[in-house]
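Colleague: Based on what follows, work out the 3D shape:
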Amino acid sequence: MEAPAAITTLEPSTPRSCPLVLTPAKIVVRFGDPASVNCSTSATGFSQIGWEAISGGTVSDGTVIAWTVEKVEDWNTKPLCYINVNDGLCSTMLDITLYKTPDSVSVSPLDQGPMVEGAEYRLKCDITNVAPVQQLKLTWYRGSETVHTEMFNDTRKTPVNVSSTLKVTPERDHNGVLFRCEAELHLGLNGSELVPNVTSSPYMAVVHYKPRVKTCSRRYAGVEHKFSIDRLPCEVDGNPPPTIQWYHEDELINASEPLHRTQSGEYTAEIINSLGSSNFSVLITIEYGPSFTCAGNLEVVEDDTFQCEADGVPKPLVTWFKGDRREEVAAPQRWTKNDHGKYSLQAINTHGQATHELHVVVLYGPVFNGLDSAEVTVILGEDVTFNCSADGNPTPEIEWSYSPKANIGKNI
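Modeller: Sure, this is the predicted structure:
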């Protein structure tokens, strides 16, 4: 049965005035896919029920009629179900949304050259051939973080090309971060569940920034002849990658040359790239194993404080042993005549040990041991002998003095 000519002028009636039910009441269809909707009525006494559409128009004298299309290929289609009742025609229009996912979503830079820390930079997201654009939501991501969302006001139903610009002020931590944009059609209940999002390929940010030191100890100890400045566990950062120059006492040095004990001190690094430079300093201590600098034979004066010290960094622990039996003794603080003799010294630190043989001679002034007797009885005309001794180093010389008497001769 063909639809009457008057149908072409139908306008949709209000739901209350027209006893028609569409199942489903709303549909979301991808352009080019099939579609099917039933129109039914509970009214009696009507002559016919039918569909008016650019494609798929049908008429029936039953209570249910289907609008079925193998391919929906008209962006302006407005399927209308109508019924011819006793008091005239009434109708209802199908709520249909046709969509098309983008052919492509891509990110590209709008500004030439790399990003520079602190300077504004623009990225563009292009979305091609998408519909309906007014239901498109675009989301920008930096890594996994959402940085911008955008909706579009274009009311066209046919596919269009749209773009979005993202302004970024990059930081050094953004170097190597992936930017991407994602297109999502918000088609309402059920529709969004069927439509996949389309995401661009990632755009890797290359951010240039001034150099800096990330990690470096302000003090460091290295071992003599094994440590060089370029072995410092320091990490510097910069893009483009910076060069490093080291200075000691304002002189440029070869950072790969091993240092020796006289080169402890402050070293300054200058890190440079095309965007600038920065400096940092490290106090270097060169450590080395112990050694003795004092002679093997020493003469000291009694009560002297001279010590036989061991050189080394860190400061060595020195142990004194005396005599052939190597009896451990405390290092003399003030030398006495009883401290003379042979010593063996042992020095130890974290980098090794050293030994030193030492023979000490203690010099001290003479000390009288006394006379055999302070008083002597003599017989006139006979000899008398007085014994006197003294101790000292060097061996002291003893001199006698007396007061002459007329009746005493001398034989000293």
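Colleague: Please make it C-alpha for all contacts and neighbour counts, starting now.
Modeller: Will do.
Colleague: where's the closest residue in space to residue 368 that isn't next to it in sequence relative to residue 363, distance?
Modeller: Excluding the flanking residues, the one nearest residue 368 by CA to CA, 6 or more residues apart in numbering is residue 390, at 4.0 Å. From residue 390 across to residue 363, the span is 14 Å (CA to CA, to the nearest Å).
Colleague: structure for this one too, so we can compare:
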Amino acid sequence: LITVVDVFIVYLVEYFNIFFFTDPKCADKPVFTPPRLVVKYGDPTSATCSVLHISDVFGLDNSVGDFTINRTTILWTVEKITEWDTSAICYYINAAKDLCCTSLPVTVHKPPDSVSISFRNHSGPLLEGHQYTLQCEVHNVAPVENLTVTFYRGQTALGQLQSNNTEKKPVTEIFTLSINTRKEDDGVQYWCEAKLKLGPEGPQPPIVVTSEKFSATVNSTPAPETTPSTSSTPTPSFSMCFILLLFSLV
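Modeller: Here you go, the predicted model:
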């Protein structure tokens, strides 16, 4: 039979998500299948929660979607994922009156709208031996913390960067990389690649969006100007003038 305490515990789980009531030693925790969901925003999804024993208190705390219970199994279904921070917690009370819970990780993703590359605060030809900053702008992507950006010069990878932004909703982020120019890079194309890595449960191969490529002109650094030396007739010294004066008197 369901007691008042059981009802109170369920209330805490469903409305406050209070996990410290869960017995960490609970041997038979609920099991989600699959154990993790990766869903594109706007797509449908589903998961199953199973327990080993029938319980009077058995349910699902879900932020979206519906669920149905069939003895020891709960089927959670969502027709269309429209929340970026989605979760589901399966729970039941075992024979020892322990509250056993399992949380289902849900990652909602969206590929970038576009990716662009340029030099920061610079336009026109580059000078050999100088340092410039490339910037790769990734527009409207989620979750950005799963994004890896790689800069390329021709087919050579120059560097790889990741975001430390934990925002779950789509954001636009700019990644920068400093480079030194060489004369042999004249005419070489620069571009960047944004890759959304969502693990084995995500799209395979991972989602990749690349920028357009642009060619850079690298000019040689001008040699320093030198002033040509000029020869001139030395100015007669006082002693030379004195000797000439003596000869004129003889």
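Colleague: Residue 156 of the second structure corresponds to which position in the first structure?
Modeller: Under the alignment defined by TM-score structural alignment, residue 156 of the second structure is paired with residue 145 of the first structure.
Colleague: residue nearest the centroid of the second structure?
Modeller: Central residue of the second structure (CA atoms, centre = their mean): residue 147, 3.1 Å from the mean position.
Colleague: What is the aligned counterpart of that residue in the first structure?
Modeller: Checking TM-score structural alignment: residue 147 of the second structure goes with residue 136.
Colleague: The aligned partner of residue 81 of the second structure in the first structure: neighbouring residues, count only.
Modeller: In the first structure, residue 81 of the second structure lines up with residue 72, judged by TM-score structural alignment. If you count neighbours by other CA atoms under 10 Å, residue 72 of the first structure ends up with 18.
Colleague: Quick check: which element contains residue 72 of the first structure?
Modeller: Using DSSP states H and E, residue 72 of the first structure falls within no helix or strand.
Colleague: so it sits right up against residue 35, yeah?
Modeller: Yes. Here residue 72 of the first structure reaches residue 35: they are 6.9 Å apart, a contact under CA atoms under 8 Å.
Colleague: Common neighbours of these two, please.
Modeller: residue 29 (CA atoms under 8 Å, 6 or more residues apart in numbering).
Colleague: ok, which stretches of the stretch 251-400 of the first structure are strands?
Modeller: 251-252, 265-273, 276-292, 297-301, 310-313, 317-322, 327-329, 341-349, 352-371, 388-393 (DSSP state E, counting those that start in this stretch).
Colleague: Where in the second structure does the shortest one align, residue-wise?
Modeller: Strand 251-252 of the first structure corresponds to no residues in the second structure, going by TM-score structural alignment.
Colleague: again with the fifth one
Modeller: For strand 310-313 of the first structure, there is no aligned range in the second structure, judged by TM-score structural alignment.
Colleague: Touching that strand from outside, list them.
Modeller: So strand 310-313 of the first structure is in contact with 286-293, 316, 318, 347, 349, going by CA under 8 Å, 6+ apart.
Colleague: Take these and write them to JSON lines, including neighbour count and distance to residue 177 of the first structure.
Modeller: Supplementary listing: these in JSON lines, determined by neighbours: other CA atoms under 10 Å; distance: CA to CA, whole Å:
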{"residue": "286", "neighbour count": "23", "distance to residue 177 of the first structure": "42"}
{"residue": "287", "neighbour count": "24", "distance to residue 177 of the first structure": "44"}
{"residue": "288", "neighbour count": "22", "distance to residue 177 of the first structure": "46"}
{"residue": "289", "neighbour count": "21", "distance to residue 177 of the first structure": "49"}
{"residue": "290", "neighbour count": "26", "distance to residue 177 of the first structure": "53"}
{"residue": "291", "neighbour count": "19", "distance to residue 177 of the first structure": "56"}
{"residue": "292", "neighbour count": "18", "distance to residue 177 of the first structure": "59"}
{"residue": "293", "neighbour count": "11", "distance to residue 177 of the first structure": "60"}
{"residue": "316", "neighbour count": "23", "distance to residue 177 of the first structure": "52"}
{"residue": "318", "neighbour count": "19", "distance to residue 177 of the first structure": "58"}
{"residue": "347", "neighbour count": "23", "distance to residue 177 of the first structure": "57"}
{"residue": "349", "neighbour count": "18", "distance to residue 177 of the first structure": "50"}
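Colleague: Out of these, which comes closest to residue 175 of the first structure?
Modeller: The nearest member of the contacts of strand 310-313 of the first structure to residue 175 of the first structure, counting by CA to CA, is residue 286 at 37.8 Å.
Colleague: Per the alignment, name the residue of the second structure opposite that closest one.
Modeller: Counting by TM-score structural alignment, residue 286 of the first structure has no partner.
Colleague: Show me what residue 183 of the first structure lines up with in the second structure.
Modeller: Per TM-score structural alignment, residue 183 of the first structure is aligned with residue 194.
Colleague: Skip the chain neighbours and tell me the closest residue to its match.
Modeller: residue 149 (4.6 Å).
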